Structure formats: structure tokens, C-alpha cells
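J.: test case, fold it:
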Amino acid sequence: MTALVWLRQDLRLEDQPALVAAAAAGAVIPVYVLDDEAPGDWRIGSAQRWWLHHSLAALDKSLRKHGSRLILRRGPVVAALRTIVDETGADAIHAIRHYEPWWRAAEDELGDRLTLHDGNHLRPMREITTGAGAPFKVFSSFWKALSATLPPEEPLAAPREIPAPEKWPASDKLDDWHLLPTKPNWAGGFDIWTPGEAGVAAALEAFADVGADYEHQRNMPSVEGTSRFSPHLHHGEVSPRQVWHALSERGVRDAAFDRELAWRDFTSGVVLAMPRYADENGRPRFDRLPWRRAPDDLEAWQRGRTGYPIVDAGMRQLWATGWMHNRVRMIAASFLVKHLLIDWREGERWFWDTLVDADYGNNSVNWQWISGTGVDSNMFGRIMAPLVQSEKFAAADYIRQWVPELRKLSDEAIHDPETAGCRPASYPPKIIGHREARERALAAGREVR
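T.: Modelled structure (predicted):
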């Protein structure tokens, strides 16, 4: 008996039910297929590709310690898997279930050859549904239903042995995929990350030191108070239930963090129910909203040149490191949609390309939440004031780190140097005033109503 283990966003040996099932039955051929055709507009973004390169290398190294290896192929995923089955005479394909629309289509096309396992959520998605058996579209209801099933099951240990086939199929060379960045002045700070399961272990240990004060510190961008698990979770180097139990073992249990972990599961349910959620407003009436086509404003936002220091710091952090502090993500996203009145999909796609943790469900649901266009979202008329947010969450040192033009300004002046009368010539004026932007956004919202 020989089985393929089809790997996607589940690049780990621990708590890997597809791998455990295949190894228990016979020889195993772990396979990763880089398919840039099936997702269409949602091909893997540039920052994710950097992470993917290092994560695949780390996984192959781990597999080789177990007498196995990772087979790489590129092209349409269903055709690639069928080719490997024909080459090896494999009897089955095992995989962890995914909820992105292109993965669901591929799973359906593979049919009876494919055995699917649950493993990327706190609980199997089919168990957390409404009374009608449908995925939840409101988080509070989802959280209530999920909470009744927690804690999650204990994670599975990695297989002690991963039986090898008599003959390995051919594999692409990872370097030939050219996943690493070529854009100038980009990704200079990606060295803060350690992709792979070793990086997960380090992140868990680091978070254990701050987790007790997570609810307060998570909103302070100048403080290292967040978990930074998101890219590891997105690429499946760790499962949510592994995170849950690992933190419990370390005495770190925080209600705010638990809800954020559950939010990732919730967003999978939203895109399961509404596969085009990343492209279409969750509330169709917002199709009438008069978005502005303003390429210069969009570029100023992307490059961190809006004249609002907290927004610019976040966008520059994103460009350099592939990640942005969660509180600042909300501020920056709200600024694009409400202050600049630019379609949320423009921001969503920028994040998709530049975030190492860009997740189809999480990214789309978060953008629609801040935009007010989603099925469970903030009100469109609720407009975050970036200058107030910057002062409230003590972002002065964060701004100094990412906007060096303002480094010498005082804590009082740095949030709004233009009003304070000390804006350096090297730093741009505000792209639009807060009051003017707010009135324009509210007028646009009235058109929708």
C-alpha cells in the first residue's frame, strides 16, 4: 500500500492527521504542488512565496530525518497528483480538508481517490453549524457554539516512522521555483521570521512571556505584545489546537486570544458559505457605494506617504517585514476605505501580496468588517480617527521606528506633526483632513442607505 499525502497549508509533521493515517497504512509520498492557475486572482502572493520557500525547505529537512522526503511539482494540481499516482501506482491520496474555493474544487475533482481529514481548525467545521446545518455568518453565534465544544482535542504526535516507497518519483528543485523576492527595497526585514516548525516553537516560548497581559498589550504597537503566530497558522506549520494546548501547558490562557484563534475558524465558515466573499460585498446594497478611483492616493497609502504617521508606520512595517500590528491594520484599512474612499478590494489585494500571513478567509472577512460591507461587520459610518488612535495606544516609539523622518519629534508632536507645526520637509502633508474625509465618507454612506 502506497499513499500520497497532499500538502497545502498544513506544512508540519505534528498534528498532521493525513500524514498519520497514510503512515499507518503503508508507504508515504509527501507531495506539494505549486498551482498558480487554479486560484486565478488569488495565486500565492509575493510575501507568502518567501515564507513558502523557507517552510518547504524546513519541512523537507524534517521529513528526511524520518527517512522520507518532500516531492515538489508545479502545474495544475489535480493533473499533477494524477500523474504522480500513475508514476508510482499509489493506492490513495490523503489530505487535510481546506475551505478556499479553489481547493474545494480540486478536492471534488479528485473524487474517491482522495481521503480528507480535519486538522486545521479548533473543531471540524461540520460540527460548528447553525440549527439549519449551515456555517455561521455572525461571529458571536459562532463563538457561543464553538465554546461549548472547547477545549479542542489533544493534537496528534508526529508518526514515529514514515515508511518510504520502493522508488521515489522525480521532484522539482525548490530553487528553480524562484519564490524568493526580486522587488527592490522590499522584504528587508523578513529576517525577523523563522518559518517552519522550529520557528513555531520559538514563537510559543516568546509568547508565553507576554501572554498573561495579552488583552492589554495586543493593542500597543510599540510593545512586543502579540503572538505573531499568524504566518505559522496560515501556512499550517502549527494547528490551532496545538497552539491552544501548548499555551495551556505553559499556563497562558487568555479569553481575548482564544476569541482571535476562533476568529480564524469563523472566517473559514464564511468563505465556505460565500465562496466569492473576497470579491463581492457581503451586503449587496454596498454595490451602490461611490468608491473613488484615485491611483495616486492608493499609491501614497501603499508606500506609507499619507501624512498620517500611524498609518504610514504601519504600511512601512508591512512593506519591510511582511506583517503589520493588528491594531494598526485596522487603522490603516479604515483610512483607505473611509478617509480615501477607495474600494476595500484594493486594500485586500495589497495585503494579499505583501502579508506573510495573508489568508483568503481571514483577509477578506477582516477587510469587509472594517469596511462595513460584510455580513457581520462594523458600521460603515463608524470611522476610526487615526490621530486619536495613535495617541490612545501610545504609538510614539512605533512611529519613530518606521517613520525615521519623525524620529526627533516629541511624544506629543509625533502623532500629528502638521498640526503641531513641526512637520519636517521630508515628510508629506496630510493627504486629506480628517474632518473633510469623514464628511465625504458619511455622504457616500447616505447614498447606500
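J.: from here on, contacts and neighbour counts on C-alpha atoms
T.: Fine.
J.: from the chain's centre, how far out does the longest strand along the chain sit?
T.: Across the chain, the longest stretch assigned as strand under DSSP state E is strand 27-34. Mean C-alpha position of strand 27-34 versus that of the full chain (C-alpha atoms, centre = their mean, to the nearest Å) differs by 24 Å.
J.: now the other sequence, so there's something to compare against:
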Amino acid sequence: MSNASTLVWFRQDLRLADNPALDAALASEHIIPIYIVPPEGSDEGRDGFLRGGASRWWLHHSLTALDRDLRARGSRLIVRRGEPTEVLAQLAAESDATAVHWNRRLEPAGIATDRAVKQSLREQGLPVQSFAGNYLHEPWNVLNKQGAPYKVFTPYWKALLAEGIDLPVLPDPEPLPAVDEAIAGESIDSLGLLPGLDWADGFADWWAPGEAGAWDRFESFLDDVSRYHETRNRLDLDGTSRLSPHLHFGEISPRQVVARVRSEYPDALDDKGTEHFLREVGWREFGANLLYHFPQTETDNLDARFDHLPWRNDPDHIVAWQRGQTGIPVIDAAMRALWATGWMHNRARMIVASFLTKNCLVDWRIGADWFMDTLVDADLPSNTAGWQWVAGTGADAAPYFRIFNPVLQGEKFDPDGAFIRRWVPELAELPDKALFAPWEAKPDTLARAGVSLGETYPEPIVDLKTSRERALEAFQRIKDYER
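T.: Below you'll find the model as predicted:
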């Protein structure tokens, strides 16, 4: 091949617009888009992409969409398996590539892969450039006055705003140069990313992975974003953006999200709804900031006092929680919705995490692992930050004495019981007064609704009052340990 090429390594940036690595590569005569499936259990694959069945399902469809978009512009996606360094070096030799471009990942495993690949390819004489493509600002650029990382969200958010969130957005490239037919890759179907069982068959009713799907979802949400502060906590309403999986896989960038909101609502930071939504974009940034500066928190408590907490880790409680069979209706509805859709409302995530870690005294890492296995937005920084926040073990954490009452949470955020009735249909005929705590209902009320506790629906696996007191006692015992 006589014309030099640049390899564009797609990873957590499965889009064409506002893609810094792709945009920079287009300065060369040819580009070769590549996606590399790393070996099972490798650093590159262990933090979400190949970890859970739900995220694998999404990846299959997102790669298919990316390849379709590339082909529509005259190019195509080369898919190969193997260690990234070896695959990139081999492809560079095949194509006479003179450079490799990619957008940086900021999870511990992604950082380790970046460093190793960059060093190896440069030692082989192949120029490498990495770019900031997944966040508004990278963690080393948002520090406090002492040059230290933020551990509390509100000052971090103010610092992020001071750094600037109105950032330029790169255009959608069109057309793209063709990839030589001599360069071969595997089919996406051959990767075996789709589950062998039928549990994910319903996902397509909820999701449209890919760049176009991300924008369809976002534009639909923008119609109601001004009411976001009122609807974002309601379990029974479609009041959130549901952009998290699209952002995780990089089908839309946070720069694009902010720019689109600000174009539609120039005073977005002064409006309750749009400001609340932009803060959620900031929370995603904060999660990446925490995991970058404190990589040990992927597996360890940030607050070391919690190393002394006597977790119970009752296996029966864990299984009941996973299967939505706890006997607490709002918990069971949320966990069943997760299994059926691959996603969970953020308010529900807090409720079920509080119940598991505090009422059941199950180690937050067990819950975090289940989420990483079952969420289509299995994003390691956000998941870790969220679980440590609820458990009280992390940065900006909820106080140890904050224990969500799932009955009150259900009554407040699913006031008509629509969410519970949808996902726990065996309770659908209960009146509202009995729906949120059926164990307190009169026997005749249960009988008229066809509910038999312990038979058609479980008895609660824990007593909420007693388990709350037990958690407070456990947390009180570790208060005096040195932070």
C-alpha cells in the first residue's frame, strides 16, 4: 500500500461526531477504524465492557451501529481480537500506518492499558497520540487551591463550572476514506457478545444503542428537561434522560450534551430543571475524578474506618435482593426492572443500595458487582461512587445514619403505586394503603387482592425497624476508628 494511514482505535467513544481522535486522524490521507476485543479477564476488558451480559448486549449493538455509520460514509470498522499492543502493531504493519490515535480512558484498567500500549508502540517507532474525548475535563485539570483532588461534589461542581463547561464540539465527518479490502477483520456476530439465553430479548423494547439512538433519546428528553427537577425522582414517570448507557459507550459526548442544552436553554444554569440536569453530567465527571485520584476505591473503602464494619453478607438475603424477592415491594420492583431492562432509575439505585448495605448489612462491593453484571450502563466510576456514597464509605458520602426507609420512599416517589404494580404484578390488586407495606395489611385486605404472604409474595427478609437499629449500632462502633 502506497498511502500512509492512521489507525483510529475506538474504545469508549463509539461515535463519529465530536470524536477528537478521529478528527485529528482525518488530517492524514487514510484512516483505518478499529475496535479490539481484548482477551477475557484482561485489564482492558475487566472494568465493564466484557464484564456483564447486559453491557455485552449493548456493545454488540453499538458496534453494529458504528460500523453501519462508517459504511454510510464510505469506510468500515475493522474488528479484531487480542492484546491491543499486538493487534495494533500487526495492523500498522499491514496497512503501512504511520500513527495510532485513540481517546483516553480513565478507569484504572484503561489507564494501565494506555500506558503499556503507548510505551510499546513508541518503542517500535510508531507515533501514538491520545486525546480527551470522554469527559468535559480530565481529573488532573480540576483540583482545589492546594492542588489536591476534590472529595465533595458541590465544590467540585463549582470548580468544574469555573474551568468551563461550554466547550467546542467537533463536527460529524463526511465522507470518510475507504478502507482497503485487503484489510480483514472479524464479524461482530462472531464475537459472541449476545447472551445465549433469552433474558435480554426485551432490551430492544427499551433501548436503541448507537449514535442515532443516543440523539433520538436525548432530543425526546429535551422536550421536558425544564421540569427535570420535579420529575427526576419519580419512579413511575419517564422523567430522566436515560442517557447513561449512551454516555458510557461514548455514543454521545458530554460536550455535545452540554452544548445542546445550552443552545436550547441559554440560561440553563439559572433554571432549576436544566441546572439539575447539568449537575448530573457533573456527577458523572465527579465519579471519574474520584476513581482517577483514588484508584483503590474500585475495591477498597475510601473511608478506612469501614474496614472494621462487621458486614453480615447473608447469602439468602443477597439472592433475594438480586431476584427481587425481598418482600419489600419497592425494592423488588426496582430489582425486577433492572433484570428486565438492564437499567435502574437513580432514585431506585439509592433505595436498593441502602436496603442491601444497611438493612441487610451486605458489603457494598457485592451490590456493586451485581450492578456491573446487569446494567447496560455498567460504568465503573459512576457505579463505584454511587455505591460508596450510599454505603457511607466513600467521598461526599451519605452520613452513616442516613438509612432510606423503602416504604416511605415508595410512597413518596411512586405515589400511585404504578411502578410497583408494573413490576410486582402479584400485588397489583392491593389498595394503595397496603401496597407499600403489605405485611402491615389486614388479612382480609390481602385475601381480596389474592395475596398470600409467604406463598404468592414473600414475607420481608428483614424487619425494617430492627435492621435499621442494627445498622446504626454497627456504624456507631466504627465511628471512633481513625479516618
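J.: what's the TM-score here?
T.: The TM-score (TM-score structural alignment, normalised by the length of the first structure) is 0.96; 449 aligned residues with a C-alpha RMSD of 1.7 Å.
J.: follow-up on the earlier one: the longest strand of the first structure corresponds to what range in the second structure?
T.: Aligned by TM-score structural alignment, strand 27-34 of the first structure falls on residues 30-37 of the second structure.
J.: per the alignment, L338 of the second structure corresponds to what in the first structure?
T.: Checking TM-score structural alignment: L338 of the second structure goes with L318.
J.: helix/strand/coil for its match?
T.: helix (DSSP: H, G, I helix; E, B strand; the rest coil).
J.: check contacts around it.
T.: M324, T354, L355 (C-alpha atoms under 8 Å, 6 or more residues apart in numbering).
J.: so can I have TSV of those residues showing neighbour count and distance to G374 of the first structure?
T.: Listed next are the contacts of L318 of the first structure as TSV, based on neighbours: other C-alpha atoms under 10 Å; distance: C-alpha to C-alpha, whole Å:
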residue	neighbour count	distance to G374 of the first structure
M324	25	22
T354	24	23
L355	23	21
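J.: and the residues you listed, which is closest to S377 of the first structure?
T.: Within the contacts of L318 of the first structure, distances to S377 of the first structure taken as C-alpha to C-alpha reach their minimum at M324, with 20.8 Å.
J.: any idea how far R73 of the first structure is from the closest one?
T.: As judged by C-alpha to C-alpha, to the nearest Å, M324 of the first structure and R73 of the first structure stand 32 Å apart.
J.: which residues in the second structure does stretch 9-17 of the first structure align to?
T.: Using TM-score structural alignment, stretch 9-17 of the first structure pairs with 12-20 in the second structure.
J.: quick one: contacts of the matching stretch?
T.: The contact list for stretch 12-20 of the second structure, computed with C-alpha under 8 Å, 6+ apart, reads 22, 62-63, 66, 103, 105, 131-134, 169-173, 210-211, 248-253, 256.
J.: now a ChimeraX select for only the buried ones of these.
T.: Remark: buried members of the contacts of stretch 12-20 of the second structure, expressed as a ChimeraX selection using 16 or more other C-alpha atoms under 10 Å:
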select :22,62,63,66,103,105,132,133,134,169,210,211,248,249,250,251,252,253,256
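J.: quick one: which of the contacts of stretch 12-20 of the second structure sit in helices?
T.: Using DSSP state H, L22, S62, L63, L66, E211, H248, Q256 are the members of the contacts of stretch 12-20 of the second structure that sit in helices.
J.: any chance you could map the strands in the second structure?
T.: Under DSSP E, the second structure gives strands at 5-10, 30-37, 78-81, 97-103, 128-131.
J.: what's the matching residue for V462 of the second structure over in the first structure?
T.: By TM-score structural alignment, V462 of the second structure lines up with I432.
J.: who's in contact with its match?
T.: So I432 of the first structure contacts H339, L340 (C-alpha under 8 Å, 6+ apart).
J.: how much space between it and E127 of the first structure?
T.: 48 Å.
J.: out of everything not next to it in sequence, what's closest to A158 of the first structure?
T.: E14 (4.4 Å; C-alpha to C-alpha, 6 or more residues apart in numbering).
J.: meant to ask about G282 of the first structure, not that
T.: G374 is the one closest to G282 of the first structure (C-alpha to C-alpha, 6+ apart), at 4.2 Å.
J.: ok, now which ones touch the one you found?
T.: N281, G282, R283, V365, Q368.
J.: so L70 of the second structure touches L63, yeah?
T.: No. The pair L70 of the second structure / L63 is not scored as a contact, 10.4 Å apart, by C-alpha atoms under 8 Å.
J.: return the distance of stretch 188-197 of the first structure from the chain's centre.
T.: Distance, centroid of stretch 188-197 of the first structure to centroid of chain: 15 Å (C-alpha atoms, centre = their mean).
J.: let me fix that: stretch 459-476 of the second structure
T.: On C-alpha atoms, centre = their mean, the centre of stretch 459-476 of the second structure falls 29 Å from the chain's centre.
J.: show me what counts as buried in it.
T.: E459, P460, I461, V462, L464, S467, R468, R470, A471, L472, A474, F475.
J.: measure the third one to P195 of the second structure for me?
T.: By that I understand I461 of the second structure. 31 Å.
J.: same check, this time on the second one
T.: For P460 of the second structure, the distance to P195 of the second structure under the criterion C-alpha to C-alpha works out to 32 Å.
J.: for the last one, same thing?
T.: F475 of the second structure sits 40 Å away from P195 of the second structure, going by C-alpha to C-alpha.
J.: same check, this time on Q409 of the second structure
T.: 34 Å.
J.: among the two, which residue is more densely surrounded?
T.: Ranked by neighbour count (other C-alpha atoms under 10 Å), Q409 of the second structure and P195 place Q409 first, with 19 against 14.
J.: if you drop the residues flanking it in sequence, what lies closest to that one?
T.: In space, Q409 of the second structure is closest to I351, 7.5 Å off (C-alpha to C-alpha, 6+ apart).
J.: contact partners for the aligned residue in the first structure for the one you found?
T.: In the first structure, I351 of the second structure lines up with I331, judged by TM-score structural alignment. By C-alpha under 8 Å, 6+ apart, I331 of the first structure lies in contact with I310, V311, M384, A385, P386, Q389.
J.: now distance to W344 of the first structure too, for the residues you listed, in CSV please.
T.: What follows is those, written out as CSV (distance: C-alpha to C-alpha, whole Å):
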residue, distance to W344 of the first structure
I310, 19
V311, 16
M384, 15
A385, 18
P386, 17
Q389, 20
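J.: buried among these? Make that a ChimeraX selection.
T.: To isolate the buried members of the contacts of I331 of the first structure in ChimeraX, using 16+ other C-alpha under 10 Å:
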select :310,311,384,386,389
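J.: tell me the contacts of R113 of the first structure?
T.: Counted by C-alpha under 8 Å, 6+ apart, R113 of the first structure has contacts D91, A92, I93.
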